[in-house]
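Peer 1: for reference, the sequence and a predicted model appear below.
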Amino acid sequence: MSWLRAPGADDDKRSMGVLGVVTGSERYPGAAVLGVEAAWRAGVGTVRLWAPRRVQDLVLARRPETVCHELEEEPTGVDAWLLGSGQDSRERPTALRTLLDAALGSGAPCAIDAGALDLAGQHRGAAVVTPHAGELARMLRALGRDVDADAVRAAPVDSARSVADALDVVVLLKGATTHVVAPGAAAVAVRAPTHRLAVAGSGDVLAGLLGAALASTAADAPRGERLASLVAAGVRLQGRAAALAAEGDVPIAALDVAERLADAQR
C-alpha cells in the first residue's frame, strides 16, 4: 500500500495529497463525517469539503482541520475526488450537479459512490466505483441489462466486469466478499475478516479511505490493474481496522472502524 507513507523532511500538506470531497446531504449528513474522518486517518495531507452548511458544521465539529466550501464555489486545487456518499441522485440540486460534473470532468482520479454512481462514465481521469449489489444492478440496467440484485449476487465477477468494461472504471462490488475488477484484468476477491462491518456507514468509511489513497498517489496516476490493486489493498486495510474494533466479536459502529485505521496500518 504505497500511499501509506510517513512524510519526509521535504513534505507538506500539499505534497501528501489534497482530497476534494463532495459528499453528504441534508438528509444524510453523517456520510461526510465518516468519509472525511477515514480520509484523515488514512494519511492524506489536506481534505477540502464541498457541502451544504449543515454538513460542513458536523464535519468541522469532528475534524476542524477540514477546509470547507459552499456547493457553488469553484472546485479547484485538489489531486483526487470523493463523490456521492450520502447523496440521492433523485434529490440532486442544480449546484450539486454542476459541481459533480466539474469534478468528473477535471481529469483528477475519482472515487464514485452511492448518489454519484449514475454519473460514472463521465469521468476523464481514473475512476473507481463502489456499489453494493443493488446499486450495481441499477448501473447494469442503465446499460441495457435486465438484472436485479439477486442476479448480481449470483454472478458477482461477471456483473462487475460488465460495468468495468462498459464504463472504463475499476468496480469495487461490496459484500462479505468484496470483488475488485478492472477492465481487461483478473478479478481480486477480498473476504472480510469480520461480519461486524455489516453496519450503516461502513461504505462511507471505505469511500473516504479510497479517496485518500487516490489523492496520495495522484502523481503516479495508477490505472487499470494497478488501480485495482490499490483499491483491493484499501479494502483489506478497512477489514483489518474493523477486526481490531470488533475484537471479541463485539458490536461496532462505522466511526469505530475509521478510528482504528491508524492501528490497522501499524
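Peer 2: That came in fine, so what should we check first?

Peer 1: okay, CA-based contacts and neighbour counts for the rest of this
Peer 2: OK.

Peer 1: contacts only, for Val235.
Peer 2: Thr178, Val190, Leu206 (C-alpha atoms under 8 Å, 6 or more residues apart in numbering).

Peer 1: try it against this one:
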Amino acid sequence: MMIPAEWGDWAPAQARDWIAVPGAHDDKYSRGVLGLLTGSADYPGAAVLGVEAALHSGVGMVRYLGPQRAADFVLARRPETVTAIGRVQAWLLGSGMDAAARDAPTSASLASALAEGLPTVIDAGALDLIGAATGPVVITPHARELAGVLGRVGITVSAEQIAEAPGEWAVRAAESLAVTVLLKGSVTHVASPLGVRLTVARATPWLATAGTGDVLGGVLGALVATHSDRIRADAGALASLAATASLIHGLAAHRVSAGGPFTALDLAGTVSQVVRDLATGNPEL
C-alpha cells in the first residue's frame, strides 16, 4: 500500500531537536529518571537490553524495579542502575513480560506505575493494560501485537492485514485507543490521536533478531524521561520522540551491522554514537 501523502518522513535534522544536551547546571535528575518494569524470570535479558539502551541514550538515571532475577542480571551488567524505589519522570513497561503469565506482585507494580499519570512507554507484555494508564502513552507493537490490542477493543484484524496497510492501522489504533502508536516494521509508522503522521525508513533487515525491540523500548523510554515536562505541556511531543527513537535505533543498526549480522547488545552499545552524531550535527547521518 502506498504511504498516504500526509505522512512525513522523519529525518536526522528533525530528530536533532529532540536530543537533550546537558548543560553545566544539569544533574542526574534534571537529565531525566526512567523507571523500568520490564523483564521476567523467563526473559530477564529483555530488562538488561532496555537498561543498556536507555543508559546509552542520554538519560540521567535508570531505576529498574522489575523481578529480582532480572535485577540481578541488570546489576551484573550495569552496576550504575538504581534498584531502589524512588522518583521517576517516565515509565517503560512490559518488555520481556508475558501478560498471560504475570504474577500478582508484577500486576500490582504495573497498575501502580500506570496510576501515577506519568508519560509511559508500553510494550509487549503490558499492552493489555493500556486502558489503565492515566498519563500520556506511547505503545510500541509489531503487527501481531497490534492485532491483539485492537481485538481487545472489538476491532477484528489480522497481523497480515496490518502488515499490508501499516499506516492505515497505526492511525486507526491511535484514534481508537487515544494513545500514540509506534508500529514497528521495515518502515516504522508513528501516529498520534492528535493527527501526527510520521514514518521512519532507516531500518535494515538485520534488525529482525531477538532483543532489538527491547533496545528500541529503552531508547524511547530514555527520550521520554528526558522530555517529561515537555510532554506534560504538549502530548503531541510523544510522536516526535517516538520517531526520533526509531531513527536512532535504525541508524545504530546500520552502523553496527556494516552489512552483516549483529546482536541486540551490540546494537544498544552503539546508540550513544548515534546520539552524539545527532547532537553535534554530523552531516554523515
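Peer 2: Received the coordinates, thanks. All values derive from a computational prediction rather than experimental measurement.

Peer 1: tell me how they score on TM after superposing.
Peer 2: Once superposed, chain against chain, the TM-score is 0.94 (TM-score structural alignment, normalised by the length of structure 1); 260 aligned residues with a C-alpha RMSD of 1.4 Å.

Peer 1: hmm, back to that, ok, so of the contacts of Val235 of structure 1, who is nearest Gly115 of structure 1?
Peer 2: Closest approach to Gly115 of structure 1 among those (C-alpha to C-alpha): Leu206, at 15.1 Å.

Peer 1: Ala253 of structure 1 is in contact with Gly203, isn't it?
Peer 2: No. Ala253 of structure 1 is beyond contact range of Gly203, at 11.7 Å (criterion: C-alpha atoms under 8 Å).

Peer 1: of the two, who's got more company?
Peer 2: Gly203 (25 against 17; other C-alpha atoms under 10 Å).

Peer 1: quick check, that one in a helix?
Peer 2: Yes. When DSSP: H, G, I helix; E, B strand; the rest coil is applied, Gly203 of structure 1 is found to be in a helix.

Peer 1: now check structure 2 for the residue matching it.
Peer 2: For Gly203 of structure 1, the aligned residue in structure 2 is Gly213 (criterion: TM-score structural alignment).

Peer 1: what does Ser216 of structure 1 give?
Peer 2: Under the alignment (TM-score structural alignment), Ser216 of structure 1 pairs with Thr226 in structure 2.

Peer 1: how many neighbours does its match have?
Peer 2: 27.

Peer 1: from Lys28 of structure 2, how far out is it?
Peer 2: From Thr226 of structure 2 across to Lys28 of structure 2, the span is 10 Å (C-alpha to C-alpha, to the nearest Å).

Peer 1: what touches both of those two?
Peer 2: What both Thr226 of structure 2 and Lys28 touch, as defined by C-alpha under 8 Å, 6+ apart, is the set Val59, Gly60.

Peer 1: ok, now which ones touch Arg124 of structure 1?
Peer 2: Per C-alpha under 8 Å, 6+ apart, neighbours of Arg124 of structure 1: Leu104, Gly105, Ser106, Gly107, Ala108.

Peer 1: name the element whichever residue in structure 2 pairs up with Ala166 of structure 1 belongs to?
Peer 2: Mapped onto structure 2 by TM-score structural alignment, Ala166 of structure 1 lines up with Ser176. Element membership for Ser176 of structure 2 (DSSP states H and E) is helix 166-177.

Peer 1: post-alignment, that helix versus structure 1, mean distance?
Peer 2: Helix 166-177 of structure 2: mean distance to aligned residues in structure 1 after superposition is 1.6 Å, counting by mean C-alpha distance after the TM-score superposition for structure 1.

Peer 1: for that helix, which positions count as buried?
Peer 2: Using 16 or more other C-alpha atoms under 10 Å as the test for burial, helix 166-177 of structure 2 gives Pro166, Gly167, Glu168, Trp169, Ala170, Val171, Arg172, Ala173, Ala174, Glu175, Leu177.

Peer 1: check stretch 88-107 of structure 1 too.
Peer 2: Using 16+ other C-alpha under 10 Å as the test for burial, stretch 88-107 of structure 1 gives Asp88, Leu96, Leu99, Leu100, Ala103, Leu104, Ser106, Gly107.

Peer 1: again, but for stretch 226-237 of structure 1
Peer 2: Leu227, Ala228, Ser229, Leu230, Val231, Ala232, Ala233, Gly234, Val235, Arg236, Leu237.

Peer 1: report the central residue of structure 1.
Peer 2: Nearest residue to the geometric centre of structure 1 (C-alpha atoms, centre = their mean): Ala207, 2.2 Å.

Peer 1: for it, what is the enclosing helix or strand?
Peer 2: Assigned by DSSP H and E, Ala207 of structure 1 belongs to helix 202-216.

Peer 1: one more: Glu225 of structure 1?
Peer 2: Glu225 of structure 1 belongs to helix 224-245, assigned by DSSP H and E.

Peer 1: once aligned to structure 2, how far is that helix on average?
Peer 2: Counting by mean C-alpha distance after the TM-score superposition for structure 1, helix 224-245 of structure 1 comes out at 1.1 Å.

Peer 1: what is the nearest of the buried residues of stretch 88-107 of structure 1 to Val33 of structure 1?
Peer 2: Asp88 (16.8 Å).

Peer 1: now do the contacts for the closest residue to the closest one other than its chain neighbours.
Peer 2: The spatially closest residue to Asp88 of structure 1, leaving aside those adjacent along the chain, is Gly115, at 4.5 Å (C-alpha to C-alpha, 6 or more residues apart in numbering). Residues in contact with Gly115 of structure 1 (C-alpha under 8 Å, 6+ apart) are Gly84, Ser85, Gly86, Gln87, Asp88, Ser89.

Peer 1: rerun at 10 Å
Peer 2: 23-24, 83-92, 135 (C-alpha atoms under 10 Å, 6 or more residues apart in numbering).
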